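A.B. asks: how would this look folded up:
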Amino acid sequence: MRFPPPGADSRRPLRRLTGFARWTLLVTVCLTVLPAGAAQAAPAKSPLLTTGRLAATSCPEPPLIDGGMPRTREYLTAVMKCLNKSWSAHLAQAGLRFRTPTVRLYGEPAERVCGVRWPANAAAFYCTERATLVFPLTGGWIEDRTDLYPLKVVAHEYGHHLQSLTGVRAGYEARVHSDHTHQAELGRRYELQADCLSGVFLGSVRRSLSRTEQDWEALSDVLRASGDDADHRTHGTGANRVSWFKRGYRAVSPAACDTWTAPPSHVS
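C.D. replies: Model (predicted):
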């Protein structure tokens, strides 16, 4: 299937920051940039990768343009409802445990959230130990946008929740603790898998989105612009972010999202 072309708002999204500490707050994995080696052995294979295609569902987007915080709250509530419905049914069919994530919406960044200081310039993030998705209702990532980027961001952070539910996070953290040479690369594998899982979801609801080919091309442009810079190689290059998103989108299956066995060049 040809990826339907992302033109609307292609503003560069806010750079997100994350730390890996005793527990992991995942917006971005801000680890020291270390040289990439051979393809890294995967954490214990997650059952998520064998669950088959995500069923096609409907998820109409409430408009975001104008309306301020009440409108963004409405949008995020609707999208989270779609994600919970889709992924809970998918995991249940595969015999896997599902837990609905907690969602916390903020009118503006707070001093502390989930027990830690709010990451600087964070668009959105997932608190792993508390299974909590955190979204500011303001900022360039979501206010007055007409493109698909907010939907992709929410689905990406939800991907981190799926990684926690299905053992990916535990395997990733174990590898990071034991393999200090490839921490940065492992972090990118983790983040690019969430990009791919966001593509799986958007692929499953694409027919209900009333979007044009130009809208999809615009999303590709935004993702490409959100790639790593030379100093913070945490999420992958713009080209690799687009590539993994499209893999998930085209396959509509988590099986396409095995970033752990991909060559280093595919997760650079």
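
A.B. asks: drop to CA atoms for contacts and neighbour counts, all remaining ones
C.D. replies: Will do.

A.B. asks: need the nearest residue in space to K45, chain neighbours excluded.
C.D. replies: Excluding the flanking residues, the one nearest K45 by C-alpha to C-alpha, 6 or more residues apart in numbering is V168, at 7.7 Å.

A.B. asks: to compare with the earlier structure, here is another sequence to fold:
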Amino acid sequence: MKLAMIALAGSTALGLVPAASVSAAAHPVKDGTLTDNRLYGAGPLPTTACRERPVKKRDVKSAKSYLAGVLECLNRSWAPELDQAGLKQSRVKLTYADKVPAKYCGLKWRKDDWDAYYCDASRTVLMVLSKDLLKEPGDLYLFNLLATKYGEHVQNVAGIYRAWENLRYRSKAELAEQNRRYNLQAHCLAGASLRSVWESLHRPREDWDDLLFYLRGWAGKDGGSRRSITYWAGEGFKSGDPGSCNTWSAPSAKVA
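C.D. replies: Reported below is the predicted structural model:
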């Protein structure tokens, strides 16, 4: 089973390695579900209004309320987009934990493995509301974290998840590149989600720049280099269009 390596910022629990040590081989993807998905032709996400609910430092109750509100915003942005693409609607469910569980979605977890995880089978996002995650909840990190998991849900609905799971690979390098294409696409879809509601958030551009700084901490052989993460998140945010998130047709250098 392939795993989506969206890990805690700065985590070494998954054996992440510096991006500079990862060599990008040429491994073209030929599955049309990935390279020519109908999601890419649906156009930009519609501009929608999103009112962020107040969230307090290290306060689980307000964090749950905040995330429930973010999920409503994401549903409003993506429902017409999925309709336009001719994809079946499927709502995301949210569940929470205050510490890393021993097991979730059929997987055994270790300390600091993930701070959020999308379970494709139940279409549920688990948010681990740890003290560290809620240390500075007023920035965009918490919003984007759920938006990235929602991006994985969109990949699931579009058939991208299953096609990625079924891709054959001939080496560990090819497998790692496939994983990077999947994870970087989720970053890009999250960026598009943020663009769709950006005007209503009334946040300064500095908040987006700060978010990119934190996202670079997710770099690794399966997550992508810092440059690749910044590039794909930026492509989604710049265009607001899932059509800009076709990592599967990109040259290997763009998904290093």
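
A.B. asks: who's in contact with the aligned residue in the second structure for the residue nearest to K45 of the first structure?
C.D. replies: Following TM-score structural alignment, the counterpart assigned to V168 of the first structure within the second structure is I160. By C-alpha atoms under 8 Å, 6 or more residues apart in numbering, the residues touching I160 of the second structure are 33-34, 37.

A.B. asks: what about the helices in the stretch 1-150 of the second structure?
C.D. replies: Assignment of helices within the stretch 1-150 of the second structure using DSSP state H, counting those that start in this stretch yields the ranges 32-35, 60-84, 141-157.

A.B. asks: compare the contacts of I160 of the second structure with the first structure and list the overlap.
C.D. replies: Using both residues aligned by TM-score structural alignment, their matches' C-alpha atoms under 8 Å, the first structure keeps these contacts from these: N37.

A.B. asks: which of the contacts of I160 of the second structure tops the neighbour count?
C.D. replies: Tallying neighbours with other C-alpha atoms under 10 Å puts L34 at the head of the contacts of I160 of the second structure, with 26 neighbours.

A.B. asks: I'd say it and A163 touch.
C.D. replies: Yes. Using C-alpha atoms under 8 Å, L34 of the second structure is in contact with A163, at 6.8 Å.

A.B. asks: how about the aligned partner of R71 of the first structure in the second structure: what's its closest non-neighbour residue?
C.D. replies: Using TM-score structural alignment, the equivalent of R71 of the first structure in the second structure is S62. Leaving out its chain neighbours, the residue that sits closest to S62 of the second structure by C-alpha to C-alpha, 6+ apart is V55, at 4.9 Å.

A.B. asks: so that neighbour touches Y66, yeah?
C.D. replies: Yes. Contact criterion C-alpha under 8 Å: V55 of the second structure and Y66 qualify, at 6.1 Å.

A.B. asks: state the helix or strand in which the equivalent of Y231 of the second structure over in the first structure lies.
C.D. replies: Y231 of the second structure maps onto S243 in the first structure, with residues paired by TM-score structural alignment. Following DSSP states H and E, one finds S243 of the first structure within helix 238-251.

A.B. asks: and that helix, what other elements does it pack with?
C.D. replies: helix 183-205, helix 213-225 (3 or more C-alpha pairs under 8 Å, 6 or more residues apart in numbering; DSSP states H and E).

A.B. asks: and for it, what's in contact with it?
C.D. replies: Contacts of helix 238-251 of the first structure (C-alpha under 8 Å, 6+ apart): 1-3, 53, 192-193, 195-204, 220, 223-228, 235, 254, 256-257, 266-268.

A.B. asks: just the buried members of the residues you listed?
C.D. replies: 53, 192-193, 195-204, 220, 223-228, 235, 254, 256-257, 266-268 (16 or more other C-alpha atoms under 10 Å).

A.B. asks: quick one: residues contacting the residue lying closest to R130 of the first structure once chain neighbours are set aside.
C.D. replies: Leaving out its chain neighbours, the residue that sits closest to R130 of the first structure by C-alpha to C-alpha, 6+ apart is C114, at 7.1 Å. Counting by C-alpha under 8 Å, 6+ apart, C114 of the first structure touches 127, 130, 132.

A.B. asks: inside strands: which ones of the residues you listed?
C.D. replies: Residues of the contacts of C114 of the first structure located in strands (DSSP state E): 127, 132.

A.B. asks: tell me how far the corresponding residue of the second structure for P43 of the first structure lies from W164 of the second structure.
C.D. replies: Correspondence of P43 of the first structure to the second structure, assessed by TM-score structural alignment: D31. Applying C-alpha to C-alpha, to the nearest Å, the value for D31 of the second structure to W164 of the second structure is 9 Å.

A.B. asks: ok, G191 of the second structure next?
C.D. replies: Distance from G191 of the second structure to W164 of the second structure, by C-alpha to C-alpha: 21 Å.
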